[in-house]
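Asks: What shape does this take:
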Amino acid sequence: MIRRVRPVRVRDAAAACALGAVLTACGAPDAPHAVRPAPSAASAAPSGPPTLAPGPTGLTPVFKNGPRTQGRTVALTFDADMTADQGARAAAGERFDNPELIATLRTLKVPATVFMTGRWADEYPAQARSIGRDPLFEIANHSYSHYSFTGNCYGLPTVSADRMRSDVERAYAAFRKAGVPDAMPYFRFPGGCYDRQALKALAATGVTAVQWDVVSGDAFATDADAVARQVLEGVRPGSVVVMHCTRSAAPATERAVRQIVPELRKQGYRFVKVSQLIGATRGRQ
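Replies: Got it, this is the predicted structure:
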């Protein structure tokens, strides 16, 4: 379930960042990232996707945005949200996918990172497979259940600490079952809510937690112009923009993207995937 956008209080002061919450063609085309994902979430080998090193206390590292001084790059990310208990709503006809959005990204040749729940992959395996096998995109982990990893996170059900790791691993299993060959070792907390306990619980998976610095405001929005304005006003070099690939809960996203992409290209921005921003950041460490 996606909630309306409002600020999130991140409980881990050491990793605190200004978050928005969400819940659940001009110029030359941007070339897809050449590096293919590693086969395992725990893989951090140099030949695999770039990840950030754990902190000195061994906690899962948190990534918010890329370098501000290495050119005008921006990563559009899309959360494919579906909570574990929403099967009945899907069976009744509610659409948690957005194939028109994916088609528009392909038409505009925009690389993007899709943070997908395992439940979404179970519901739409053909779409998950198509996205995961398209070099324009990369699939990352948004949990299996879309339950919160902290308490008091936009009314989401909560996953217990002893099941956090298995929830993430179950999502990767769902991707493999759907035919996604190489999901990335990146994880986005449902609602953007996390604390020290959650970062500790996921450390063994080897993922880098990915947040954002630009909130699109597309959750439940019907005004595509307003969504586009919010993104265009917030983007800076190295930004990570959070949007949604959930038709019923973010119906204006595809129309907003058709405004955002040409305008940012006109401003000299180049669209990249999260892996490229993390790689650029790691290169400066």
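
Asks: only C-alpha atoms for contact and neighbour calcs from this point on.
Replies: Fine.

Asks: Name all residues that make contact with the residue nearest the centre of the chain.
Replies: The centre of the chain sits closest to Phe115, judged by Cα atoms, centre = their mean, with a distance of 3.6 Å. Residues in contact with Phe115 (Cα atoms under 8 Å, 6 or more residues apart in numbering) are Thr77, Phe78, Asp79, Ala80, Ile139, Ala140, Asn141, His142, Phe187, Arg188.

Asks: Could you also give me the structure for this next sequence, so I can compare it with the first?
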Amino acid sequence: MITLVRRAAALCALGAALAACGTTGTEQTPHSAPSAPAPSPSSSAMPTLAPGPAGLTPVFEHGPRTDGTKGGAREGKPVALTFDADMTADQGPRAAAGERFDNPRLIETLRRLKVPATVFMTGRWAEEYPDEARSIGRDPRFEIANHSYSHYAYTDDCYGLPTVSEGRMRADLERAYSAFEKAGVPNPMPYFRFPGGCYDEAALKELSATGVTAVQWDVVSGDAFATDADAVTRQVLDGVRPGSVVVMHCTRSAAPVTEEAVRAVVPELRRRGYRFVRVSELIGAANGRG
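Replies: Prediction:
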């Protein structure tokens, strides 16, 4: 479950979508961090993974491949649906012009279907939609984790995304937590998802002092910029195994068929004996500390 690789594997479709979430293709510097950024949340009561070799930030891709049996009782095979709430630091003008980076209908569907989920949120998204961020964060069915403030890449050559310099990576992560705090999000999780899924050893080293666990995935839904909900549904159903982490998106303009796909995926996975959990439960089951 802990993998230290030069670059996380990502499918081309996801990469293209993440590149489209960038701006003009020219590198830009994120807005300056606050003079006293909020620290990463304490992981003392939240499952995290122990640091990797040389103290590097640990990376989690999926939970144990268990059959869902505990103490002789059948509980269901665990699977975590995760949703990236993407918005880059300089997309405010697009939002002001009417582009929607949120997806309230998706969140309502998850609630109606009683599906717990983990939302990896950028700080810029929380600033744009503070009421929604607060509502998601206060719902015990969900947990909010960090997807950076800027949604700028933490490595070079990450699908055309602008990059954050090594010296500003920690400030960018901490600024997201500051945005969550300002929006009224209680207890964001000490989990971090790299923009674009791109990271290297230098990025893992820069974030090691924050105490976060980096969370990747083992199932790419293909929902980014997809127009065929059935294709997204098939890709998820074909890829899920016990302990899987599925990456999807909570962005109407960039992932317009996600809600429809979720309505098909959820009952079918339940029929197959799966139960939906948050990432924290998978990390806890992987013998994480906390």
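
Asks: Next, the TM-score between them, please.
Replies: The TM-score (TM-score structural alignment, normalised by the length of the first structure) is 0.87; 257 aligned residues with a Cα RMSD of 1.7 Å.

Asks: if we can go back for a sec, point me to the helix or strand that includes the residue nearest to the centre of the first structure.
Replies: strand 112-116 (DSSP states H and E).

Asks: how close does that strand sit to the second structure?
Replies: With the two structures superposed, strand 112-116 of the first structure lies on average 0.1 Å from its match in the second structure, counting by mean Cα distance after the TM-score superposition for the first structure.

Asks: what range in the second structure matches that strand?
Replies: Aligned using TM-score structural alignment, strand 112-116 of the first structure spans residues 117-121 in the second structure.

Asks: chain center to the matching stretch: distance?
Replies: Remark: stretch 117-121 of the second structure is offset 5 Å from the chain centroid, using Cα atoms, centre = their mean, to the nearest Å.

Asks: Tell me where the second structure has helices.
Replies: With helices called from DSSP state H, the second structure shows them at 12-20, 92-96, 104-112, 123-128, 130-138, 169-183, 201-206, 229-239, 258-271, 279-285.

Asks: What's the match for Arg100 of the second structure in the first structure?
Replies: Looks like Arg100 of the second structure aligns to Arg95 there (TM-score structural alignment).

Asks: Please work out how many residues are found near its match.
Replies: Residues contacting Arg95 of the first structure under the criterion other Cα atoms under 10 Å number 14.

Asks: Now for it: which residues touch it?
Replies: Per Cα under 8 Å, 6+ apart, neighbours of Arg95 of the first structure: Thr246, Arg247, Ser248.

Asks: same thing but at 10 Å, please
Replies: Met82, Arg89, Thr246, Arg247, Ser248, Ala249 (Cα atoms under 10 Å, 6 or more residues apart in numbering).

Asks: Show the buried residues in those.
Replies: Buried by 16 or more other Cα atoms under 10 Å: Met82, Thr246, Arg247, Ala249, out of the contacts of Arg95 of the first structure.

Asks: can you put those in JSON lines and add distance to Val210 of the first structure?
Replies: Converted to JSON lines, those look like this (distance: Cα to Cα, whole Å):
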{"residue": "Met82", "distance to Val210 of the first structure": "18"}
{"residue": "Thr246", "distance to Val210 of the first structure": "19"}
{"residue": "Arg247", "distance to Val210 of the first structure": "23"}
{"residue": "Ala249", "distance to Val210 of the first structure": "22"}
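
Asks: between these, which is nearest Asn65 of the first structure?
Replies: Thr246 (23.3 Å; Cα to Cα).

Asks: ok, now how distant is that closest one from Phe137 of the first structure?
Replies: 17 Å (Cα to Cα, to the nearest Å).

Asks: same check, this time on Thr281 of the first structure
Replies: Thr281 of the first structure is 20 Å from Phe137 of the first structure, by Cα to Cα.

Asks: and these two? which has more neighbours close in?
Replies: The residue with more neighbours, out of Thr281 of the first structure and Phe137, is Phe137; 23 against 20, by other Cα under 10 Å.

Asks: Translate the more buried one into the numbering of the second structure.
Replies: Aligned partner of Phe137 of the first structure by TM-score structural alignment: Phe142.

Asks: Can you give me every residue that contacts that match?
Replies: 82, 107, 110-111, 115-119, 135-136, 277-279.

Asks: Out of those residues, which end up buried?
Replies: Buried among the contacts of Phe142 of the second structure by 16+ other Cα under 10 Å: Thr82, Ile107, Leu110, Val115, Pro116, Ala117, Thr118, Val119, Ile136, Val277, Arg278, Val279.

Asks: ok, how many other residues are close to the nearest residue to Ala17 of the second structure once chain neighbours are set aside?
Replies: For Ala17 of the second structure, ignoring the flanking residues on the chain, the nearest one in space by Cα to Cα, 6 or more residues apart in numbering is Ala224 at 5.5 Å. The burial count assigned to Ala224 of the second structure is 28, neighbours taken as other Cα under 10 Å.

Asks: residues in the second structure aligned with stretch 159-171 of the first structure?
Replies: Against the second structure, stretch 159-171 of the first structure falls on residues 164-176 (TM-score structural alignment).

Asks: how much does stretch 261-270 of the second structure stray from the first structure?
Replies: Relative to the first structure, stretch 261-270 of the second structure is 0.2 Å off (mean Cα distance after the TM-score superposition for the first structure).

Asks: I would like the range of the first structure that aligns with that stretch, please.
Replies: Using TM-score structural alignment, stretch 261-270 of the second structure pairs with 256-265 in the first structure.

Asks: how far is the matching stretch from where the chain is centred?
Replies: Distance, centroid of stretch 256-265 of the first structure to centroid of chain: 19 Å (Cα atoms, centre = their mean).

Asks: ok, now stretch 256-266 of the second structure?
Replies: 17 Å.

Asks: Check stretch 101-118 of the first structure too.
Replies: 11 Å.

Asks: Quick one: end-to-end distance for it.
Replies: End-to-end distance (Cα to Cα), stretch 101-118 of the first structure: 20 Å.

Asks: Ok, stretch 39-48 of the first structure next?
Replies: End-to-end span of stretch 39-48 of the first structure (Cα to Cα): 8 Å.

Asks: Now it: buried residues?
Replies: Applying 16+ other Cα under 10 Å to stretch 39-48 of the first structure flags Pro39, Ser40, Ala41, Ala42, Ser43, Ala44, Gly48 as buried.

Asks: List the residues that contact the fifth one.
Replies: I take that to be Ser43 of the first structure. Counted by Cα under 10 Å, 6+ apart, Ser43 of the first structure has contacts Pro37, Pro49, Pro50, Thr51, Met184, Pro185, Thr205, Gly206, Val207.

Asks: Still touching in the second structure? Go through these.
Replies: Shared with the second structure under both residues aligned by TM-score structural alignment, their matches' Cα atoms under 10 Å, the contacts from the contacts of Ser43 of the first structure are Pro49, Met184, Pro185, Thr205, Gly206, Val207.
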